[in-house]
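Asks: Provided below for reference: sequence and predicted model.
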Amino acid sequence: MSTKKHVFVGSFASAESLKELSVNVGYIVVEDGKITKINKDERNADLQSQFAGYEIVRLNDSQILIPGFVDCHTHAPQFPNIGVGLDRPLLEWLAKYTFPLEKRYSDVEFAAKVYDVVVKRLLNNGTTTACYFGSLHAEGTLELAKSAIKHRQRVFVGKVSMNLQNDAGYFNDTEKELAEVQTFVENVLAYKNDLVQPILTPRFAVSCDDDLMSGLAEISDKYDCRIQSHISENHSEIEYVLKINPTCKSYAEVYDKNRILNNRCIMAHAIHLTDCELQTMVHKGVSIAHCPASNTRLCSGLCPVRKYLDNNLVVGLGTDVSGGDSASILDAMRRTMDVSAHLEMKGDKGFTISWSEAFYLATLGGAKALKLDHKVGSFEVGKEFDALLIDPYAFDGPIDKHDYCISSSKEERAVTLLQKFIYLGDDRNIVQVYVKGQRVKDLL
């Protein structure tokens, strides 16, 4: 990158709330990774003289700038298995495919090679922020943090914690696990990289007992770290959790009694929450990562996202590779719309999620879910510049360009371009990616 000062001139869009989409034609000024000025009218702007020494990026009429995508839940070590074993239910899929693969990450060299590919893949797909599950191995998972630093992705990185025995032999002694987690957290913090943060990661209540979860909660408090896990993904999973926790009336209670549920916590799936669990999560400030691809592929269920949003539960999107079969948040947006429409077809009136609402969930909603909305997720002065320059008609892309236009203004044309990208686009239409003002992908 030749300069730390940029002016982006052209159409730009970002969600200001679930119901409010802001689309403008003007310019955004970025200095040292932060947005310092937004002008929503490009007319009569003498940019060359006003911004001498800045790199001026002029978008053409087919391009639009949007905030970077936020993936609130994905499993980095599972990427080699993407598209494999998705005919199995959750617990069987974990035992047969997932745990055996994750055991390989004791090999640090193997981990480094996989994670380098994973981070580049997500950045190529426009994911500027990712919340990663790693494996049980501290050294292997540190390679994921190193890859994020190398390629400049904004991430939370979690060393998975498990202490209950399983047939794959993939678990850890409780004391050893807690010691390794604390060391892992300290090692990540020692990088002193503001884009890379540790996150406590009890896999789920199927594989963690009270001693481990309460110990992780203490570490979270000590280092003010976020916590991530899974909840209520599958009916068999829920039944098993309640069986091994007979004093608890719900899945959420298992976490709550161990101080896991708080405003630093994000839970994946949450398909089958009871009304009581929903209210508990809202009261505690817990966010959820909606993972429609894996919910469908593993036949776990249809998550009632509209119900959760109407009850003030904060929701972001997750790809959940490799239960999910796509590493693209664009895919998660489309499946979110599909699942919501299917619920409405089944009689849940008002449950449909629109394309603009899905766009919100993929950007500002995800940032809110990860408590990063003060930094990223939308275009606002003072926020860091994580952004995608998209071109729906990029060369060799999936969207055909036809010589007609139904839009009467530049703003309306920009809305048309954004819709086409959301419904039809792929990584070829993401021609530039910026993280904290630095270009990390460039196809122009």
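Replies: Alright, I've got the coordinates. Numbers count the residues shown, from 1 in each chain.
Asks: every contact and neighbour count from this point should use C-alpha atoms.
Replies: Will do.
Asks: center of this structure - which residue?
Replies: Asp71 (1.3 Å; Cα atoms, centre = their mean).
Asks: doesn't it lie inside a helix?
Replies: No: under DSSP: H, G, I helix; E, B strand; the rest coil, Asp71 sits outside any helix and is assigned strand.
Asks: ok, now which ones touch it?
Replies: Asp71 is in contact with 127, 129-131, 316-319, 329, 362, 366, counting by Cα atoms under 8 Å, 6 or more residues apart in numbering.
Asks: of the residues you listed, which belong to strands?
Replies: Cross-referencing these against strands under DSSP state E gives 127, 129-131, 316-317.
Asks: redo these as JSON lines? Include neighbour count.
Replies: What follows is the ones in strands among the contacts of Asp71, written out as JSON lines (neighbours: other Cα atoms under 10 Å):
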{"residue": "Thr127", "neighbour count": "30"}
{"residue": "Thr129", "neighbour count": "29"}
{"residue": "Ala130", "neighbour count": "27"}
{"residue": "Cys131", "neighbour count": "25"}
{"residue": "Gly316", "neighbour count": "28"}
{"residue": "Leu317", "neighbour count": "33"}
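Asks: let's bring in a second model and compare:
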Amino acid sequence: MTLSKPDKNQVFLGTFIHSKSLGELEYLHNTAVCVDASGKIVAIETNCNQQKAVETLYARLGWSLDNVSVTLTRDGRQFFFPGFVDTHVHAPQYPNIGIFGKSTLLDWLNTYTFPMEASLSSIPKARRVYTQCIRQTLAHGTTTAAYYATIDVDATNLLADLCYSMGQRAFIGRVCMDHLGPDYYIDESADQALAATRATIEHIRRLDSNFELVSPILTPRFAPACSVETMRGLSELQKQTQLPMQTHISENMDEIELVKKIFPNSKSYADVYDTYGILNEKMILAHAIHLTEEEADLIAERNSKVAHCPVSNSALSSGVARVRWLLDKGIQVGLGTDMSGGYSPSILEAARHAKLVSNHLVMPGGQLDNLWQEERDKAKLSVDEVLYLATRGGAQVVGLADKIGAFEVGMQWDAQLIDLNAVPAEIAEDDFTTHGNVDIFGWEKWDERIAKWVFNGDSRNTKKVWVRGRLVHQQT
């Protein structure tokens, strides 16, 4: 498709649904949201139709009729929802989604991940993989993604270029790994890793000087892969640039044992990052499955964030993260697809999985089986809560809570138009048409429609996607 530029003011009319707080979705019907040519929401009017918008809103905003485009929802089956935020995704691993066999984390890295990432030093191959990855994530409603790239500077820069041209809001991380990795895929030294990281930062600065759409993100792969010198160097670079950071923590028990072996003087996995200065308010920690109380308290104290990746955690048999426990500690949590540990580019899939694995914690034999019933019930996440993690929670994790994740005046229009399948009152036996797996019969309440979307929805329901007011995906 040809991407439209937000050179006009825009009015969106109909039903809007977004997270008001962690446990509460807000439903706004018969509402108008006005977005200026910069992509910012400048007005929200309830009890408003198209005629009222023309008669009152346009004059108030100083808009002329010929410079406004209008998008309406279809009653009962369509609604606007904030764009999803993917807080942890490996773009070069996209071709491997669904391929993990019986592997666990460390075997999977050596068998599938490192060979694929290394092969993307071929720019034609990288372009093919990254273009499809971005297309698919946009098609599933992901307007913002925190990407891990590879150690190759040119291929990493290409990912930034493609996100910028295709309109996806993105954080691009050139991966640092100078201590542990195969001979064919490893940084030569800490100095080389840091120089390569600076090269990508400067490339993105030339591309998007204020990092409004695409931003660098400092990316030590995980503690075992990085030398002490690299972690210290990234800490200093972060202080100089104030850029965000991302890494992995406590994903797998063998990985934790490896950390203990490499860093015998550290108290814990989290302490390794803290000791070398990279556990701070800008850090996104992926997984955080097997944290101790002390580690969680330290992460909360440092105001670091967590990317919860339930699909990957299940696929690689890594474990079940205790999201309610993290939230109760005051730790901000978002959702990640973690492709290709995760098998899907869909944050909606991650949301439904987050709901289900929270149930697993309290099932007979689960980690929290010994708690009182009230405590077990509290550990389970609701549909409203996982949608919060997919939007506002993710925005907090990537440091954009004031810009994206909800529909509020002053925020940017990062949004998706969702269309559900309205089943007609009479169906001919030889007629079967569908707009996806979410069948709406008309008697469902809106919270029931949303629940059906969470558990049955997919990219077929995502009709249009906007980032900063720009149409970046539309079903043909």
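Replies: Yep, it's here. Small disclaimer: the values here were computed from a predicted structure and weren't measured.
Asks: before we move on, back to that, the residue nearest to the centre of structure 1 pairs with which position in structure 2?
Replies: By TM-score structural alignment, Asp71 of structure 1 lines up with Asp86 in structure 2.
Asks: for the stretch 101-250 of structure 2, which segments are assigned as helices?
Replies: 105-108, 114-119, 123-139, 153-166, 190-207, 228-241 (DSSP state H, counting those that start in this stretch).
Asks: right, so those helices: which one is the most enclosed?
Replies: Mean neighbour count (mean count of other Cα atoms under 10 Å) peaks for helix 153-166 among the helices of the stretch 101-250 of structure 2, with a mean of 21.
Asks: that helix vs structure 1, mean deviation?
Replies: Here helix 153-166 of structure 2, set against structure 1 after superposition, deviates by a mean of 0.6 Å using mean Cα distance after the TM-score superposition for structure 1.
Asks: what span of structure 1 lines up against that helix?
Replies: Helix 153-166 of structure 2 corresponds to residues 138-151 of structure 1 when matched by TM-score structural alignment.
Asks: what does the matching stretch rub up against?
Replies: Contact with stretch 138-151 of structure 1 is made by 76, 105-108, 111-112, 115-116, 119-120, 134-135, 154-155, 157-159, 180-181, 184, 188, 193, 195-196, 440, as judged by Cα under 8 Å, 6+ apart.
Asks: what does stretch 49-56 of structure 2 give?
Replies: With Cα under 8 Å, 6+ apart as the contact definition, stretch 49-56 of structure 2 has outside contacts at 13-14, 30-32, 65.
Asks: now, of the residues you listed, which are buried?
Replies: Neighbour-count burial (16 or more other Cα atoms under 10 Å) applied to those gives 13-14, 30-32.
Asks: of those, which belong to strands?
Replies: 13-14, 30-32.
Asks: which of those lies closest to Ile99 of structure 2?
Replies: Nearest to Ile99 of structure 2 among these, counting by Cα to Cα, is Gly14 at 41.1 Å.
Asks: the closest one -> structure 1?
Replies: Per TM-score structural alignment, the equivalent position to Gly14 of structure 2 in structure 1 is Gly10.
Asks: was I right to think its match contacts Val25?
Replies: Yes: using Cα atoms under 8 Å, Gly10 of structure 1 is in contact with Val25, at 5.3 Å.
Asks: which neighbours do those two share?
Replies: Between them, Gly10 of structure 1 and Val25 share these contacting residues under Cα under 8 Å, 6+ apart: Glu42.
Asks: so what does Leu106 of structure 2 match up with in structure 1?
Replies: Match for Leu106 of structure 2 (TM-score structural alignment): Leu91.
Asks: for that match, which non-adjacent residue is spatially closest?
Replies: Counting by Cα to Cα, 6 or more residues apart in numbering, Glu237 is the residue found nearest to Leu91 of structure 1 once chain neighbours are left out, at 7.1 Å.
Asks: Asp373 of structure 1 now?
Replies: Closest to Asp373 of structure 1 by Cα to Cα, 6+ apart is Ala367, at 4.7 Å.
Asks: counterpart of the one you found over in structure 2?
Replies: Matched across to structure 2, Ala367 of structure 1 falls on Ala395, judged by TM-score structural alignment.
Asks: what do you get for Arg104 of structure 1?
Replies: Arg104 of structure 1 maps onto Ser119 in structure 2 when the alignment is built from TM-score structural alignment.
Asks: how near is that match to Ile151 of structure 2?
Replies: Distance, Ser119 of structure 2 to Ile151 of structure 2, by Cα to Cα, to the nearest Å: 11 Å.
Asks: cool, Met339 of structure 2 as well?
Replies: Counting by Cα to Cα - Met339 of structure 2 and Ile151 of structure 2 are separated by 17 Å.
Asks: what do you get for Met245 of structure 2?
Replies: Separation of Met245 of structure 2 from Ile151 of structure 2 (Cα to Cα) stands at 16 Å.
Asks: related to what we said a few turns ago, ok, so of the ones in strands among the contacts of Asp71 of structure 1, who is nearest Lys375 of structure 1?
Replies: Among these, and counting by Cα to Cα, the member closest to Lys375 of structure 1 is Thr129, at 11.2 Å.
Asks: run through the residues that contact the closest one.
Replies: 68-72, 153-155.
Asks: now, which of these sits nearest Tyr434 of structure 1?
Replies: For the contacts of Thr129 of structure 1, the residue nearest Tyr434 of structure 1 by Cα to Cα is Gly68; the value is 7.7 Å.
Asks: point me to the helix or strand that includes the residue at the greatest distance from the centre of structure 1.
Replies: Here structure 1 reaches farthest from its C-alpha mean at Ser49, the gap being 39.4 Å by Cα atoms, centre = their mean. When elements are assigned from DSSP states H and E, Ser49 of structure 1 belongs to helix 47-50.
Asks: quick one: name whatever helix or strand follows that helix.
Replies: Moving toward the C-terminus from helix 47-50 of structure 1, the next element (DSSP H and E) is strand 55-58.
Asks: is it true that Pro398 of structure 1 touches Asp426?
Replies: Yes: between Pro398 of structure 1 and Asp426 there is a contact at 7.3 Å, judged by Cα under 8 Å.
Asks: from Lys371 of structure 1, how far off is the nearest residue to Asn193 of structure 1 once chain neighbours are set aside?
Replies: Distances taken as Cα to Cα, 6+ apart put Ile149 closest to Asn193 of structure 1, at 7.6 Å, once the chain neighbours are dropped. Applying Cα to Cα, the value for Ile149 of structure 1 to Lys371 of structure 1 is 20 Å.
Asks: and the closest residue to Ala15 of structure 1 other than its chain neighbours, how many neighbours?
Replies: Distance criterion Cα to Cα, 6+ apart; nearest residue to Ala15 of structure 1, sequence neighbours excluded, is Leu21 at 4.5 Å. Look at Leu21 of structure 1: counted by other Cα atoms under 10 Å, it has 16 neighbours.
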